[in-house]
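[1] please find the sequence and the predicted model below.
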Amino acid sequence: MLNSFFYAHILKMSSFSICLRQFSLNKVKKNIFFYFFLYLIIFSLVACNGNEDFKEIDLSKTQKISISDKNLKNVDNNTIYVGFDLRWEPTEDVAFYMPLIKYLEAKTGFNYKIKVPRNYPDNIHMLGKGSIDISLMGTVSCLLSGSKYGSYPIVFGLNGQSQPYYKGAIIKKAGNKTINSLKDIKHKKFVFGNKYSTQGYLIPRKMLEDAGIYLKDLEYEFSDSHKDVVNKVVNGFADAGAIQDKLAFKMAEEGILDIVKLSKPFPSSTVCVSPYLSSAKKNIIKAALLEFNPKNGFKSDLWKFTEMENGFTDAENVRFGDLMSLINKYYNLK
């Protein structure tokens, strides 16, 4: 069972889904009647959002929409709502996953729409409550949603070596000569990813503890995404940080960051499903994901940056091992 702080934190989260229009307020006249009229228009757009076609989404023209707990569950028989953990920027994350969404639409016959969470707890909450049906999320997020709501993984992503694992990376700004090993991070400014991120928090916390460095030994903070961590380290707001291996390799190759250390392999990201998703739909989606082969006519230059570079494997083939014990330790699961 999750601790009371985590429950309270999740339950306070609202979520926002993708809309197809965005109003510019720069030209709004300072007139109370105009604002009232604008409010009515926005309200009407939100109300009709569920009927619009996913393929027309322009992420640069989106609005945040609060979803009421009274109307969370998806009742559309032919629409699958998809969420994801924030890894890079929302626009980049959506670009990574759009080719997979198009593949699933063609393969399963369902319509798919993305709902963009504000943060990791938001994604956990939406999946567990049924606001989204499936989510591309880290193992920690999936298992926490499972502990709280009954969500569960159906597949795990395969890396470039066709293994269902990834690594966490602890990084520093390129050329920073004050940090040469993990031990040099003690008493430094450190930025984690989100507190519910596998690669951004759980794995690097374990790495630091193995080096004799505990939270009390750091001036640390949390960030919303892996990309935010990079920005804070590069701009000098932190001496070191923790991110996913894919982004670390890319930034190191571009000479922006140096990798201080990589972790050992841990279970990769999952496609996790809501407890409200029917078995029939789940089986159709799972079968399509297991048949998915990025090397067979799949055109996407961005897919290589995901944790599913070579497709998926059945969740039954993956053992959580050390990861589950760390989740129990860091999140007080009972």
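    The structure has been received and is ready for your questions. Numbers count the residues shown, from 1 in each chain.
[2] can we go C-alpha only for contacts and neighbour counts from here?
    OK.
[3] give me the number of residues near Phe110?
    Per other C-alpha atoms under 10 Å, the neighbour tally for Phe110 reads 16.
[4] okay, now the nearest residue to it once chain neighbours are set aside: neighbour count?
    Of all residues not flanking Phe110 in the chain, Asn78 sits nearest, at 5.2 Å (C-alpha to C-alpha, 6 or more residues apart in numbering). Counted by other C-alpha under 10 Å, the residues lying close to Asn78 total 11.
[5] alright, now check it against this:
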Amino acid sequence: MRPTALTPPEFSPMLRRSLLALSLAAAALPAFAQTGGVFRITAIPDESPTELARKAAPLVAYLEKQLGMKVEFTPVTDYAAAVETLVNRKVDLAWFGGFTFVQAHVRSGGKVIPIVQREEDEKFRSLFITADPAVKALADLKGKDLSFGSQSSTSGHLMPRHFLIQQGMEPEKTFRRVAYSGAHDATIAAVASGKVAGGALNISVWQKFVDEKKVDPAQVRVIFTTPTYYDYNWTVHADLPKATRDKLTAALLALKADTPEGAEILKLQRATRFVPSKVENYQGIENAARSAGLL
């Protein structure tokens, strides 16, 4: 009997096996292939959502041309969500801090790969700031309120905490109250308004605020600068096809400040250029996190 539209034909065993194999192959495709050819990127929310979107826009347009596919920026609500979206392959590329990279690397069983970092991230620093006239040094913050950024922030929490502990200043024992603002710009606002006596944040955001005259360094002052450490990077999941990973890496490394397009992207990313990255760069971050009981 000829099959009708409502009566499917009988498939041969060989055809059924072929269809099953195709279904399994489709299930194994990388995230961007499962969403209509859209390559998705995200970033830890270390600044306001509007600022993150502004920074992402020209990079998205550039990567669309370089990859030959649609690229979308997918914002997340917190640092943990950034980790989970890449680990679970909901996005293809993530902008991580050193600590969030370590979290994703551990969480994924080593299945995420840092491809590039800014040249500045090879020697990154954190700052402690205050607007309290009585505070001249870190020791003067004892018994007062201190704000970190996000609990999962490398430069706004983990490394400032690490260097405080090295100086014998256990935060929960040294300060009257330890707060978490959630982002670097929010830390600056909390210090400037007098909500806390001191705050820890990354040097890059601080310099941006000073350059854009969003903060008066005569009123909100830097009282301590940490030693250097590795920080931010662009990370992909290991399941992203190598050809795509190589094309993406080459595109980011090719950005140069002497072209209009490169200059705009690098300025927004607060980078002179991108350089290759590797897992080993973040061993110090992992050691600090484990030592502080944060991993």
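    Ah, there it is. Just so it is clear, the structure is predicted and the values come from calculations on it, not from any experiment.
[6] report the TM-score for the pair.
    Laid over one another, the chains give 0.79 as their TM-score (TM-score structural alignment, normalised by the length of structure 2), with 256 aligned residues with a C-alpha RMSD of 2.3 Å.
[7] roughly how far does the residue nearest to Phe110 of structure 1 sit from Ser147 of structure 1?
    Asn78 of structure 1 is 28 Å from Ser147 of structure 1, where distance means C-alpha to C-alpha, to the nearest Å.
[8] and the closest residue to Gln269 of structure 2 other than its chain neighbours, helix, strand or coil?
    Closest residue to Gln269 of structure 2 apart from its sequence neighbours, by C-alpha to C-alpha, 6+ apart: Lys55 at 6.5 Å. Following DSSP: H, G, I helix; E, B strand; the rest coil, the label given to Lys55 of structure 2 is helix.
[9] for the stretch 1-150 of structure 2, which segments count as strands?
    38-43, 70-73, 93-96, 112-118, 126-130, 145-148 (DSSP state E, counting those that start in this stretch).
[10] and Phe124 of structure 2, how far from Thr42 of structure 2?
    21 Å.
[11] what's near enough to touch the residue positioned nearest the centre of structure 2?
    The residue lying closest to the centre of structure 2 (C-alpha atoms, centre = their mean) is Phe96, at 2.2 Å. By C-alpha atoms under 8 Å, 6 or more residues apart in numbering, the contact set of Phe96 of structure 2 is Ala43, Ile44, Ala82, Tyr232, Asn233, Trp234, Thr235.
[12] what does Lys282 of structure 1 give?
    Contacts of Lys282 of structure 1 (C-alpha under 8 Å, 6+ apart): Val273.
[13] and it, what's its match in structure 2?
    Matched by TM-score structural alignment, Lys282 of structure 1 corresponds to Arg245 in structure 2.
[14] residue in structure 1 paired with the residue nearest to Gln269 of structure 2?
    Using TM-score structural alignment, Lys55 of structure 2 lines up with Phe96 in structure 1.
[15] now Val87 of structure 2
    Using TM-score structural alignment, Val87 of structure 2 pairs with Gly128 in structure 1.
[16] my guess is its match contacts Pro275, does it?
    Yes - assessed by C-alpha atoms under 8 Å, Gly128 of structure 1 is found in contact with Pro275 at 6.7 Å.
[17] between these two, what contacts are shared?
    With C-alpha under 8 Å, 6+ apart as the test, Gly128 of structure 1 and Pro275 both reach Tyr149, Gly150, Ser151.
[18] Tyr166 of structure 1 maps to what in structure 2?
    Checking TM-score structural alignment: Tyr166 of structure 1 goes with Phe124.
[19] so that match is in contact with Thr225, correct?
    No - the criterion here is C-alpha under 8 Å, and Phe124 of structure 2 misses it with Thr225 at 10.4 Å.
[20] between these two, who's got more neighbours?
    Neighbour count, other C-alpha under 10 Å: between Phe124 of structure 2 and Thr225, Phe124 has more, with 19 against 16.
[21] quick one: the helices in the stretch 51-200 of structure 1, in order.
    Counting by DSSP state H, counting those that start in this stretch, the stretch 51-200 of structure 1 has helices at residues 90-108, 120-129, 139-149.
[22] closest one to Asn74 of structure 1 among these?
    For Asn74 of structure 1, the closest of the helices of the stretch 51-200 of structure 1 is helix 120-129, at 9.4 Å, according to C-alpha to C-alpha.
[23] how much does the closest one stray from structure 2?
    Taken over the aligned residues, the distance from helix 120-129 of structure 1 to structure 2 averages 0.7 Å (mean C-alpha distance after the TM-score superposition for structure 1).
[24] reformat the strands of the stretch 1-150 of structure 2 as a markdown table; add distance to Asn202 of structure 2.
    Below are these laid out as a markdown table (distance: least, C-alpha to C-alpha, whole Å):
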| stretch | distance to Asn202 of structure 2 |
| --- | --- |
| strand 38-43 | 16 |
| strand 70-73 | 23 |
| strand 93-96 | 14 |
| strand 112-118 | 14 |
| strand 126-130 | 4 |
| strand 145-148 | 10 |
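[25] so for Leu164 of structure 2, which of the ones you listed sits nearest?
    strand 126-130 (10.4 Å).
[26] neighbouring contacts of that closest one?
    The contact list for strand 126-130 of structure 2 (C-alpha under 8 Å, 6+ apart) reads 138, 155-156, 159-160, 191-192, 197-203, 220-226.
[27] identify each buried residue in it, please.
    Residues Ser126, Leu127, Phe128, Ile129, Thr130 are the ones in strand 126-130 of structure 2 that count as buried (16 or more other C-alpha atoms under 10 Å).
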